[in-house]
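Student: no letters, just coordinates:
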């Protein structure tokens, strides 16, 4: 099986990261809730939309060291490859932020993967050349198609619902925050899992252990 995985919010977990980075830059009060939405809403409410945009570039470009892995994703990648599946990472993001310093966001993401051994085959990771960072959703979908993926895992239902998503590819919604607990988005039903253990069981079965 050829399995593709999205990067942001599917492999890379940003829980608490925007709060920590915003505190570091003196943008928010310390007692603000730690989720990303609260940070964004606070900055927008006080007329600092530009600071919110710049903060995103800062996190994705300079502070990927604050970011963690979702529990179980490294084990899934290692287990899938151990039993003969081929794993790819396919993501989309701009090359540089919309505002602030011109960090190379693609290289920052690759550095994150390397630092966590996810692109180190000797540690159960994938070969670095199997990680793709495209500039647009449509380019991402074209890559999924060109790679001939049998399954693709993404946190964004709108990506999986795109008409250009290859019909032969099994679409799996990664939904750890239960934003779509019934697996439905705009009338479209998806195979949904709230964690990597569930994905491993669904795709690897007994080989997941």
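Tutor: Alright, I've got the coordinates. Just so we're clear, the structure is a prediction, and the values are computed from it rather than from any experiment.
Student: use CA for all of it now, contacts and neighbours both
Tutor: Fine.
Student: what's the local residue count around residue 46?
Tutor: By other CA atoms under 10 Å, 8 other residues sit near residue 46.
Student: so which bits of whichever strand in the chain runs longest are buried?
Tutor: Counting residues, the longest strand in the chain under DSSP state E turns out to be strand 86-92. If you call a residue buried by 16 or more other CA atoms under 10 Å, then strand 86-92 has these buried ones: 86, 87, 88, 89, 90, 91, 92.
Student: what sits up against that strand?
Tutor: Residues outside strand 86-92 that contact it (CA atoms under 8 Å, 6 or more residues apart in numbering) are 1-8, 77, 80-81, 126, 130-137, 139-140, 143-144.
Student: out of the residues you listed, which end up buried?
Tutor: 1-8, 77, 80-81, 126, 131-134, 137, 140, 143-144.
Student: picking up where we left off before, from the middle of its chain, how far away would the longest strand of the chain be?
Tutor: 10 Å (CA atoms, centre = their mean, to the nearest Å).
Student: below is structure B, check it against A:
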């Protein structure tokens, strides 16, 4: 089986990360809720939308050390690779931030995967040459098609439902906050299989207990 996997908010978990980075930069009060949306809404609501845009570039470029993979993802990789499945990371992001220092966002994401041992030459890792960062959503979908993935896993319904998404490719919607049930239910003929954790995806695809 050939499995394509999105990166941001599918592999990389940013829970509390934007809050911590914003506190470091003196952008928010310490008692603000730790969610990314709370940080965004606070800055946007106080007329500092550009500060949030720059904060995103700072996190994705310079502070990936604050980020962790979602629970169970490393076990999924090891189990899938041990069973002989091919894994690919296929994501889209700009090369450099829209504001702030010109960090190499693609390099930072690759470095994250390597630094925590998810990517490498080992038999239970994702091969570095199987990691792709594209500049647009359309190029991301085209890459998944070129790789002939049997399955694609993403946290965004709009990606899985985009025109041009390859027919016959199984679509798994990763929904760790359990808030996309309606989107999955109303997907129509392009059905989405919604799962809320990596252990649940492991059980679905690899027939391992969740």
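Tutor: Structure's in. What do you need? Note that the structure is predicted; figures quoted are calculated from it, not measured.
Student: restricted to helices, list the contacts of strand 86-92 of the first structure.
Tutor: Among the contacts of strand 86-92 of the first structure, DSSP state H puts 77, 80, 81, 137, 139, 140, 143, 144 in helices.
Student: which one among the residues you listed gets closest to residue 209 of the first structure?
Tutor: residue 80 (10.2 Å; CA to CA).
Student: tell me who's in contact with residue 134 of the second structure.
Tutor: Here residue 134 of the second structure is in contact with 90, 91, 92, 93, 94, 140 (criterion: CA under 8 Å, 6+ apart).
Student: max pairwise distance over those residues: which two?
Tutor: 90 and 94 (13.4 Å).
Student: in three-state terms, label residue 95 of the second structure for me.
Tutor: coil (DSSP: H, G, I helix; E, B strand; the rest coil).
Student: verify the stated contact: it with residue 132.
Tutor: No - using CA atoms under 8 Å, residue 95 of the second structure is not in contact with residue 132, being 12.0 Å away.
Student: could you pull out the helices for the first structure?
Tutor: With DSSP H, the ranges of helices along the first structure come out as 17-24, 36-45, 49-62, 73-82, 105-115, 137-146, 157-160, 196-204.
Student: of all those, which one is nearest residue 176 of the first structure?
Tutor: helix 196-204 (8.9 Å).
Student: now the closest one on the second structure. Mean distance?
Tutor: In the superposition against the second structure, helix 196-204 of the first structure averages 0.6 Å from its aligned positions (mean CA distance after the TM-score superposition for the first structure).
Student: could you tell me where that helix falls in the second structure?
Tutor: Alignment note (TM-score structural alignment): helix 196-204 of the first structure is matched to residues 198-206 of the second structure.
Student: in the matching stretch, what counts as buried?
Tutor: 198, 199, 200, 201, 202, 206.
Student: ok, and what's touching that stretch?
Tutor: Contact partners of stretch 198-206 of the second structure, identified using CA under 8 Å, 6+ apart, comprise 70, 71, 72, 73, 76, 79, 80, 195, 208, 209, 210.
Student: of those, buried ones?
Tutor: Listed as buried from the contacts of stretch 198-206 of the second structure are 70, 72, 73, 76, 79, 80, 195; burial here means 16+ other CA under 10 Å.
Student: just put those in CSV and tack on distance to residue 43 of the second structure.
Tutor: Converted to CSV, those look like this (distance: CA to CA, whole Å):
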residue, distance to residue 43 of the second structure
70, 26
72, 33
73, 32
76, 36
79, 41
80, 41
195, 32
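Student: ok, of the residues you listed, which one's closest to residue 177 of the second structure?
Tutor: Using CA to CA, these come closest to residue 177 of the second structure at residue 195, 10.2 Å.
Student: quick check, the closest one in contact with residue 171.
Tutor: No - taking contacts as CA under 8 Å, residue 195 of the second structure lies outside contact range of residue 171: 10.7 Å.
Student: quick check: neighbours shared by these two?
Tutor: Counting by CA under 8 Å, 6+ apart, no residue touches both residue 195 of the second structure and residue 171.
Student: count of neighbours near residue 64 of the first structure?
Tutor: Neighbours of residue 64 of the first structure under the rule other CA under 10 Å: 19.
Student: what's the spacing between the nearest residue to it once chain neighbours are set aside and residue 186 of the first structure?
Tutor: Closest residue to residue 64 of the first structure apart from its sequence neighbours, by CA to CA, 6 or more residues apart in numbering: residue 112 at 6.3 Å. Distance, residue 112 of the first structure to residue 186 of the first structure, by CA to CA, to the nearest Å: 33 Å.
Student: perfect, I'm done here.
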